[in-house]
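Asks: Sequence isn't available, so here's the structure alone:
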């Protein structure tokens, strides 16, 4: 009898056991949680805030809606969502990482912003079917082990007529810039991580994980296969990031 081969997946450019990837990812975000926002501002020159603002404008959030912010981490997206849904609505800030969730909770409470919190795995969302009007996920999907499973889970908990928005690093479409982009993200970014967060390895993983993430068309097809309709995407900053959108009709 042939022994069963253990399923593996990528952790950056390294192959690891699929069952261990979540643990490796957790170690990354536990290490960088308290300096995560500072690093985001530094490594994107603040542009990540414009990307997130565009995603929220694209969502067209209305007062009274129920929104799930997956991989919401430090809560910068949830804070804006909470203002839009108002006291009649609800925002659930969800993350698989307890440390990131705690940082987000503390920061939102300091600002007087009230949202709900849930430590969840995007592959197994513990919410009732047809629960949310909008699901947002910013810079989280590439860290998920089984992305198709997560997309299926999102579809289940989204209300009919609801939409999902996924903001994620993607494939640079401005080819002349690729050597400079690779130099910055693969060489300089880990140095910044060491300087600011005292953790070069975590930021090396984050740069590598971008290369292993599905490109724009592949993710679009994955969303369609999960059941989302009217799917589209918007490239931002030449495709460095893309916002994918889909509806449950």
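Replies: Sure thing, it's come through. In this text, all values refer to a predicted model and were calculated from it rather than measured experimentally.
Asks: When you work out contacts or count neighbours from here on, use the C-alpha atoms and nothing else.
Replies: Will do.
Asks: For residue 121, which residues are in contact?
Replies: Applying CA atoms under 8 Å, 6 or more residues apart in numbering to residue 121 gives the contacts 95, 96.
Asks: pretty sure it belongs to a helix, no?
Replies: No - counting by DSSP: H, G, I helix; E, B strand; the rest coil, residue 121 is not found in a helix; it is coil.
Asks: Included below, for side-by-side comparison, is a second structure:
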């Protein structure tokens, strides 16, 4: 692992990033889903629906939803009657998810605090591993990908939904202005936290582009790696198989 890692546009020590990312998500947990709606115009719901359709969860499967604290992906996966473990490094995010599940009457999910880089689960335990809008906040991404590979069974599948860099030139310029100028202001208005949402936007800019990240997934041992761009790559679904 490098001596420094990115925290938004800053380069900081790995431990400092872990601490500061934890602070960000403790600050935004209660308003996280409201802000997702505001930032994406509600489109994140459609992206997550599409993501879960690609995963194709099946009854009886063991699925790990990493960085899934608020439950958005887990609730969709659970409709298949698969056994879902929701893992997140941030207890505040897990509390929001458990509260939402109770209000919706969704039972049977397993909620656990876990670090994506050092998972406590045994080798070859899960049929599928999902992570949505979480991988870019991990301090050591290669370590997290390696752990995802370790805990999957042979024939298991990895799916990641994450912001990337759109390849549509005109749209890229418009989104750049919107995200840098307006999203932090929305954070201040809706969550009274401009700095956290500035970090979230900056972290997208520092995240590897689609092909580079696909290569990182392959380097972790996954085969048949693919990337499915959405809105020209503004968001992307990456996938791979453990064989």
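Replies: Structure received. The model shown is predicted, which means the values in this text are computed figures rather than measured ones.
Asks: so how far is stretch 163-182 of the second structure off the chain centroid?
Replies: Here stretch 163-182 of the second structure is found 20 Å from its chain centre; the criterion is CA atoms, centre = their mean, to the nearest Å.
Asks: against the first structure, where does that stretch fall?
Replies: Aligned by TM-score structural alignment, stretch 163-182 of the second structure corresponds to residues 169-188 of the first structure.
Asks: which parts of the matching stretch are buried?
Replies: 169, 170, 171, 172, 185, 186, 188 (16 or more other CA atoms under 10 Å).
Asks: My read is that the second one contacts residue 214, right?
Replies: Same thing as residue 170 of the first structure. Yes - look at residue 170 of the first structure against residue 214 with CA atoms under 8 Å: they come within range, at 7.3 Å.
Asks: what about the match of stretch 163-182 of the second structure, how long is it end to end?
Replies: In stretch 169-188 of the first structure, first residue to last residue: 17 Å (CA to CA, to the nearest Å).
Asks: likewise stretch 111-124 of the first structure?
Replies: Stretch 111-124 of the first structure: ends 30 Å apart by CA to CA.
Asks: buried sites along it?
Replies: For stretch 111-124 of the first structure, a neighbour-count test (16+ other CA under 10 Å) marks 114, 115, 117, 118, 119, 120, 121, 122, 123 as buried.
Asks: and the gap between residue 75 of the second structure and residue 116 of the second structure?
Replies: Distance, residue 75 of the second structure to residue 116 of the second structure, by CA to CA: 20 Å.
Asks: same question, residue 216 of the second structure
Replies: The gap separating residue 216 of the second structure from residue 116 of the second structure is 16 Å, by CA to CA.
Asks: now for the longest helix seen in the first structure, which elements pack on it?
Replies: In the first structure, with assignment by DSSP state H, the single longest helix is helix 18-32. Packing partners of helix 18-32 of the first structure (3 or more CA pairs under 8 Å, 6 or more residues apart in numbering; DSSP states H and E): strand 8-11, helix 98-110, helix 200-212.
Asks: Quick one: the residues in the second structure that it pairs up with.
Replies: Matched against the second structure by TM-score structural alignment, helix 18-32 of the first structure falls on residues 14-28.
Asks: List the neighbours of the matching stretch that are in contact with it.
Replies: Under the criterion CA under 8 Å, 6+ apart, residues 3-7, 89-90, 92-93, 137-140, 191, 193, 196 lie in contact with stretch 14-28 of the second structure.
Asks: Just the buried ones out of the residues you listed, please.
Replies: Buried members of those, scored by 16+ other CA under 10 Å, are 5-7, 89-90, 92-93, 137-140, 191, 193, 196.
Asks: For those, give me TSV that also has distance to residue 40 of the second structure.
Replies: Below are these laid out as TSV (distance: CA to CA, whole Å):
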residue	distance to residue 40 of the second structure
5	27
6	24
7	22
89	24
90	23
92	23
93	20
137	19
138	22
139	25
140	27
191	16
193	18
196	17
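Asks: These: which two are farthest apart?
Replies: Pairwise distances across these peak at 28.1 Å for 140 and 191 (criterion: CA to CA).
Asks: what lines up against residue 45 of the second structure once you look at the first structure?
Replies: In the first structure, residue 45 of the second structure lands on residue 49 (TM-score structural alignment).
Asks: Give me the helices and strands touching the helix or strand harbouring its match, please.
Replies: Following DSSP states H and E, one finds residue 49 of the first structure within helix 47-59. Applying 3+ CA pairs under 8 Å, 6+ apart, we find helix 47-59 of the first structure packed against helix 36-44, strand 158-169.
Asks: End to end on stretch 174-186 of the first structure, go ahead and measure it.
Replies: 18 Å.
Asks: how many other residues sit next to the aligned partner of residue 96 of the second structure in the first structure?
Replies: Counting by TM-score structural alignment, residue 96 of the second structure lines up with residue 103 in the first structure. By other CA atoms under 10 Å, 17 other residues sit near residue 103 of the first structure.
Asks: Not counting its neighbours along the chain, what's nearest residue 103 of the first structure?
Replies: The shortest distance from residue 103 of the first structure to any non-neighbouring residue, by CA to CA, 6 or more residues apart in numbering, is to residue 74 (5.5 Å).
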